[in-house]
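>>> Provide a 3D model corresponding to the input given below.
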Amino acid sequence: MYLYLFLTILCATCLAQPFQDHYSFSPAVGGGSGTQYVTKGAGRVTAIRVWELFGSYIVGIQLRYDYTWSNVVGRSILHQEPQEMYLRNDEAIVQVSGKYSSFNYIYQIIFVTNKGRFLIAGQPVQISFNFYPVHPDAELRFLSGRFNGAGITSLGAHWGVPKLNATY
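Purely as a prediction, here's the structure:
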């Protein structure tokens, strides 16, 4: 009887193991004033756009999920092309780094892929931060934080192993 129970529990544990949700969160950095935001979309992150106030701080960020762009968080700048990076099919964002001020804005943001490509926007001034997932198969799922009328004031990263047809 106990052997049967033990084998049942062992089999159930082994079957459940591959389906674990490997999620982690990199807590937000920055001053944190203004309105909360969360980027969201269905599928994997496939592209990134970043707007910066020339020679200064980050004012807007936009992620593309599969083939659909999320709303811009922060703001875009009229008549200024954003810095963009389109990911390849086998590519994912595995690190977000940059610089922030504890009083006001995110000054620099760097997105790094599992293939070693990166997008850098903003200026390398103030305090450094470095976000990455806990699980080795995880990738960037969405960003959260705060923004005011001028720019992005705080930034956090959410990581997970992508699921098919999942909305984040």
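
>>> from now on I want contacts and neighbour counts done on CA atoms only, so please keep to that.
Noted.

>>> distance check, Ile106 against Thr35.
Ile106 sits 15 Å away from Thr35, going by C-alpha to C-alpha, to the nearest Å.

>>> next, the structure of the following sequence, for comparison with the previous one:
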Amino acid sequence: MMLMWIFFLFTLLATVTAEEDDQQRGSSFSGEYGNGGGTSFTLSGEHRRGKITGFRIQEQCGGIIHGIQFQYGNVWSELHGLKSGLRHEVLLTKGENIIQVLGKHYSYYIQQLIFITNHGRIFTFGQPAGYSFNASPLYRGAFLSYISGHHNHYGLTGIGFHWDEPRLTKA
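As a prediction, this is how the structure comes out:
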């Protein structure tokens, strides 16, 4: 009986400690989705300029995602991938953050990206073909801070999403 109580207390203590660690961390990673071949990239460091205020997607007409770029404050990051095809530009409104990204990948490339914001806006790019993924933060209130991934001479081959809580970033 005593051994059972010790086990119960140990389990309870471990659970409380894990929950406290989760509350203290507040950043998480989803991905990498796709095969990830080619040249690696990351926008880590760009997010220190502030939150994402816009993004651009280079898309093959009705096809794969060629390239991606984010705006932090009023400064655009480097384009990762290929500057080819249709260019879509989205500017976020004040207080708007990306809170979920859905997509599809097939063969070597990212086929589709769907960005969902905390203001209920949904932006869809690419072709709905391949294996689905659903990227979202582990922590309530967190939002997309930056991305990382891979690209080659034709398009994005892999993508991962890095999430932060509001208290971890500049406004």
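
>>> can you pull the TM-score for these?
The TM-score (TM-score structural alignment, normalised by the length of the first structure) is 0.81; 147 aligned residues with a C-alpha RMSD of 2.0 Å.

>>> comparing Ile106 and Thr35 of the first structure, which shows the higher neighbour count?
Ile106 (31 against 14; other C-alpha atoms under 10 Å).

>>> translate the more buried one into the numbering of the second structure.
Using TM-score structural alignment as the criterion, Ile106 of the first structure maps onto Ile110 of the second structure.

>>> which one in the second structure is aligned with Ser154 of the first structure?
By TM-score structural alignment, Ser154 of the first structure lines up with Gly158.

>>> just confirm that match contacts Gly37, I think it does.
Yes: between Gly158 of the second structure and Gly37 there is a contact under C-alpha atoms under 8 Å: 7.2 Å.

>>> which neighbours do these two share?
Residues touching both Gly158 of the second structure and Gly37 (C-alpha atoms under 8 Å, 6 or more residues apart in numbering): 150-151.

>>> could you pull out the strands in the second structure for me?
Assigned by DSSP state E, the second structure shows strands spanning 28-34, 39-42, 52-59, 65-72, 75-76, 80-81, 86-91, 98-106, 109-117, 122-126, 131-135, 143-151, 156-164.

>>> save these as CSV, and put in distance to Ala171 of the second structure too.
Shown next, in CSV, are these (distance: least, C-alpha to C-alpha, whole Å):
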stretch, distance to Ala171 of the second structure
strand 28-34, 19
strand 39-42, 21
strand 52-59, 10
strand 65-72, 10
strand 75-76, 15
strand 80-81, 25
strand 86-91, 16
strand 98-106, 14
strand 109-117, 16
strand 122-126, 22
strand 131-135, 23
strand 143-151, 12
strand 156-164, 12
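
>>> out of those strands, which gets nearest to Glu20 of the second structure?
Glu20 of the second structure lies closest to strand 28-34 among the strands of the second structure, at 15.3 Å (C-alpha to C-alpha).

>>> relative to the first structure, which residues correspond to the closest one?
Strand 28-34 of the second structure corresponds to residues 24-30 in the first structure, going by TM-score structural alignment.

>>> likewise for stretch 125-143 of the second structure?
Counting by TM-score structural alignment, stretch 125-143 of the second structure corresponds to residues 121-139.

>>> now check the first structure for the residue matching Leu79 of the second structure.
By TM-score structural alignment, Leu79 of the second structure lines up with Val72 in the first structure.

>>> neighbours around its match, how many?
The burial count for Val72 of the first structure: 17, using other C-alpha under 10 Å.
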